[in-house]
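# Predicted model and sequence follow; I will ask about them next.
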Amino acid sequence: MSAHPDTPVFFAVPDVIDDPGRVSGGNLYDQRVRDGLRADGWDMRMALVGDDDRQTAAALTALPDGALVLLDGLLLARESAAVADHGARLRLVVLAHMVAGELTDDERAAFRVAQRIIATSGWTRSELIAQDAADPHRIVVAHPGTDAAPVTTVSPSGGRLLCVATVAPHKGQDLLVRALAGFADLEGWTCTIVGSLEAAPDFVAELKDAIAAAGLAERITFTGVLTGAALDEAYRQADLVVLPSRTESYGMAVAEALARGIPVLASGVGGIPEAIARNEGGMIVSPDDPWALAVVLRQWWASADRRRELTAAALTARGAARRWGDTAAIVSAALDAAVTARAAERQAARS
């Protein structure tokens, strides 16, 4: 239970947080943090922010002086100057899902006014420190969690591939398609791509054209967004989860797969190695490299013993998976620290 149950938390997030058509790792993280903090006794008050100009500024302006604010980092990136302007009068905690390239001066200023920054991976924390966004002691890591899930039973052939990610260039599905094009004559495999098709429609169109040109239209399928039981079933039908991202702050699909005892093949970018951790059921290849993906896939299909070893390793490590309750507890502690820090600052000012 929080030490400050009577302190309301204004959680400023994009207004698509619960939109079933806009499922993303960031939205899922925000949902689970919201629900976990409520369970921990915090009075959560949602501030849903649209993507029109000045929406973040308007939301922050409406909050009283000294309000405890948990701010999704996407809003900071959209309106950094507004966050910096209001940060001094608020008790601000920023939830940094990702550092996308070089921070602007306004973004650094906004991060620096925060009492605490919650990074979703050690990689993100390192990026913030390297770009001088905040004092390291103000940045804590709250990795995404996973839910307890049934164990998946793999097929003898290992031919059922699954990729769970928004279909967009930074997720690298084109790299996977290029790798799979070399296996057009190999029987017995399929690939299911789960994720929004609306984020990058031109990329999706080009991807489908490439799949058709390779003669793989009946073997590579798109489901769009899946949630709940439908997503569970997609994992249950998978032998290997592939995440060929070009950029990734953590890799929630990797963690979800390993929590279900499914081996993974992923590019070694960002926080993906953290998601795999010491799980020997995870295989990492160099990023932006379809040839490397193809080599590992060929090895996977060539050896039943190799598939059994990787699956056994994934199953063995299931008990070490991070849970969402742990994530919420870290965020709760950061909010407590922000409350305490502001009280200490006021006391010092009166002395």
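Looks like it arrived, so ask away. Note that the coordinates shown come from a computational prediction; the quantities given were computed from them, not determined experimentally. Numbering: from 1, shown residues only.

# drop to CA atoms for contacts and neighbour counts, all remaining ones
OK.

# G87 is in contact with V94, isn't it?
No: G87 is beyond contact range of V94, at 10.2 Å (criterion: C-alpha atoms under 8 Å).

# Comparing those two, which residue is more hemmed in?
Neighbour totals were compared for G87 and V94, and V94 leads with 26 against 23 (other C-alpha atoms under 10 Å).

# I'd like the distance between the more buried one and A349.
According to C-alpha to C-alpha, to the nearest Å, V94 and A349 sit 24 Å apart.

# One more: L240?
In terms of C-alpha to C-alpha, L240 sits 57 Å off from A349.

# Check R45 too.
Distance from R45 to A349, by C-alpha to C-alpha: 29 Å.

# L128 now?
Per C-alpha to C-alpha, L128 is found 29 Å from A349.

# More neighbours: which of these two?
Ranked by neighbour count (other C-alpha under 10 Å), L128 and A349 place L128 first, with 24 against 8.

# Sticking with that one, tell me its helix or strand.
helix 122-130 (DSSP states H and E).

# Would you mind identifying the next helix or strand past that helix?
Taking DSSP H and E, what comes next after helix 122-130 is strand 139-141.

# Comparison target below:
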Amino acid sequence: MINNRRTICILGGTSTVGVTACKVLSKLGYSLRVSVRNIETIKDTGMYMAPNIQLFELDIDKESNIGKFFKGSDLVIGAIGPSADYSEKMLLEAMAENIPYVDPGGIHLIRKMRNSSMKGTAIVGSGIFPGLSGWMLSSVLKEAFNDDLIEMIIGGVYNFSKAAAIDYVEEIKSYKAGIPMACVRNGKILPAQKRSPLNLPTRISKLSILPYVTEEIQEIIQGKYMLNIDSYTAAPVSLFSIVNKAHCQKKDLVNALMGQKNSNQKAFIWVRQNKGNDSRCIYFEGKNPSVLTGEILAITANAIFEMPRKDGIYTMASYLEKYQVLDELKKIDKFKSEGKI
């Protein structure tokens, strides 16, 4: 039973991710403090009218001490982007108040803070990918053997907000989010051995596919020396054409990504475990990646109160290893899920 007196602070109340997380958590009975840069822009929209929601005006660029906004609360959600600019500040402010922190981005902070002596709980990469993708892969690896081959495709058709586009460009220009044209053999990252999976799913065949070992996968394989993974990212041809111009100015790339307007968005995660001549496949598909990310973010926040607390900074895949994420997602959104984890 959820304690309705628990309070969750959400930084970034006008983003689709923040709005969605707020809706889910409000229905669960939490008291919510939601920050927006300018209350005037939303006061006539009817957003945040529920009695368990308090609205605050806060500009993270101008406010030097955001900790006072969530002092005394039970959990902080950082839904402000770009993650490269804001995640570290939000996380550190929450840790200074000893309040658990959840972020759909911020996975780059794992390596930066891994050896720090930080007290408190932080879960980063709590969205679709990173997030649900890593959780699904980790679930499959629990029953994997040394000679198994895991094939994984993540991607879809989606639109970019300005914050998401900036993060994406930062990642592809520096390879922070992963290593293209690579695979994992015996726990080591090596040049890709194939351009596409052995059995490409029909529903994905119209998209362009690129071998890509994500930062999330790199975290999962830490210390596991006998893993064999072929991982791929999939997206429309137009998106890859933009990515191929990564030598262009950052501003031009961001604008080009934001100009991609797809009326039928979807996100998917496909995982196949090959055991000799046998295999099993798990597939997830959902609409509007931003909404899905907000829902997964809310599930992660709620799970913190239901599970034994652990200090440190974790990926969602690591912290929610034993939590039934898909069962919770089925309760709040329509999506396709095939196969059993």
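Ah, there it is. Only a predicted model underlies this, so the values are computations on that prediction, with no experimental measurement involved.

# Tell me how they score on TM after superposing.
The TM-score (TM-score structural alignment, normalised by the length of the second structure) is 0.38; 200 aligned residues with a C-alpha RMSD of 6.0 Å.

# Ignoring the adjacent residues along the chain, who's closest to T223 of the first structure?
Using C-alpha to C-alpha, 6 or more residues apart in numbering and skipping the chain neighbours, the partner closest in space to T223 of the first structure is V194 (5.3 Å).

# now the one you found: how far from T56 of the first structure?
In terms of C-alpha to C-alpha, V194 of the first structure sits 31 Å off from T56 of the first structure.

# more neighbours, the two?
Taking neighbours as other C-alpha under 10 Å, V194 of the first structure and T56 compare with T56 leading, 25 against 21.

# re the thing from before, now do the helix holding L128 of the first structure: which elements does it pack against?
Helices and strands touching helix 122-130 of the first structure, by 3 or more C-alpha pairs under 8 Å, 6 or more residues apart in numbering; DSSP states H and E, are strand 139-141.

# Recalculate using a threshold of 10 Å.
Helices and strands touching helix 122-130 of the first structure, by 3 or more C-alpha pairs under 10 Å, 6 or more residues apart in numbering; DSSP states H and E, are strand 91-96, strand 116-119, strand 139-141, helix 272-276.

# State the next helix or strand along the chain beyond the first one.
Past strand 91-96 of the first structure, heading to the C-terminal end, the next element that is a helix or strand (DSSP H and E) is helix 105-112.

# Next, the angle helix 122-130 makes with that next one.
Going by axes from the mean of the first three to the mean of the last three C-alpha atoms, to 10 degrees, helix 105-112 of the first structure is angled at 110 degrees with respect to helix 122-130.

# for helix 105-112 of the first structure, which positions count as buried?
With burial defined by 16 or more other C-alpha atoms under 10 Å, the residues of helix 105-112 of the first structure counted as buried are D106, E107, R108, A109, A110, F111, R112.

# Would you mind measuring from the fifth one to E127 of the first structure?
Here A110 of the first structure is placed at a distance of 15 Å from E127 of the first structure (C-alpha to C-alpha).

# so where do the strands sit in the first structure?
8-14, 43-49, 68-72, 91-96, 116-119, 139-141, 160-164, 190-194, 220-224, 240-243, 264-267, 282-285 (DSSP state E).

# Same list, the ones you listed, but as CSV with distance to L28 of the first structure please.
Listed next are the strands of the first structure as CSV, based on distance: least, C-alpha to C-alpha, whole Å:
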stretch, distance to L28 of the first structure
strand 8-14, 12
strand 43-49, 15
strand 68-72, 12
strand 91-96, 13
strand 116-119, 15
strand 139-141, 17
strand 160-164, 14
strand 190-194, 15
strand 220-224, 16
strand 240-243, 18
strand 264-267, 21
strand 282-285, 23
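
# ok, I220 of the second structure touching M136?
No: with contact defined as C-alpha atoms under 10 Å, I220 of the second structure does not reach M136; the gap is 11.2 Å.

# Could you name every residue contacting both of the two?
By C-alpha atoms under 10 Å, 6 or more residues apart in numbering, I220 of the second structure and M136 have these common neighbours: A317.

# Which of these two has more residues huddled nearby?
M136 (22 against 19).

# Double-check that one against I282; I have them as touching.
Yes: using C-alpha under 10 Å, M136 of the second structure makes contact with I282 at a distance of 8.3 Å.

# and for these two, which residues touch both?
Taking C-alpha under 10 Å, 6+ apart as the contact rule, M136 of the second structure and I282 both touch M152, I269, W270, V271, I341.

# among those residues, which are in helices?
If you go by DSSP state H, these have nothing in helices.

# What's the PyMOL line that selects buried ones from those residues?
What follows is the PyMOL syntax for the buried subset of the shared contacts of M136 and I282 of the second structure, where burial is set by 16+ other C-alpha under 10 Å:
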select buried, resi 152+269+270+271
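
# Distance to R185 of the second structure added to the shared contacts of M136 and I282 of the second structure, as CSV?
Formatted as CSV, those follow (distance: C-alpha to C-alpha, whole Å):
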residue, distance to R185 of the second structure
M152, 14
I269, 21
W270, 19
V271, 17
I341, 23
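
# just the shared contacts of M136 and I282 of the second structure now: which is nearest K68 of the second structure?
I269 (38.6 Å; C-alpha to C-alpha).

# gap between the closest one and S138 of the second structure?
From I269 of the second structure to S138 of the second structure the distance is 13 Å (C-alpha to C-alpha).

# what touches both of these two?
What both I269 of the second structure and S138 touch, as defined by C-alpha under 10 Å, 6+ apart, is the set L132.

# isn't V93 of the first structure right up against A333?
No: counting by C-alpha under 10 Å, V93 of the first structure sits too far from A333 to count as a contact (11.2 Å).

# Please identify which of these two sits among more neighbours.
Higher neighbour count among V93 of the first structure and A333: V93, with 29 against 14, using other C-alpha under 10 Å.

# show me what contacts that one?
Neighbours of V93 of the first structure in contact, by C-alpha under 10 Å, 6+ apart: 11, 68-73, 87, 111, 113-118, 138-139, 331, 334-335, 337-339.

# Buried among those residues? Make that a ChimeraX selection.
In ChimeraX, this line selects whichever of the contacts of V93 of the first structure come out buried by 16+ other C-alpha under 10 Å:
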select :11,68,69,70,71,72,73,87,111,113,114,115,116,117,118,138,139,331,334,335,337,338,339
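
# And G25 of the first structure, how close does it get to V339 of the first structure?
Distance from G25 of the first structure to V339 of the first structure, by C-alpha to C-alpha: 28 Å.

# ditto for R78 of the first structure
Applying C-alpha to C-alpha to R78 of the first structure and V339 of the first structure gives a distance of 26 Å.

# cool, R346 of the first structure as well?
If you go by C-alpha to C-alpha, the gap between R346 of the first structure and V339 of the first structure works out to 11 Å.
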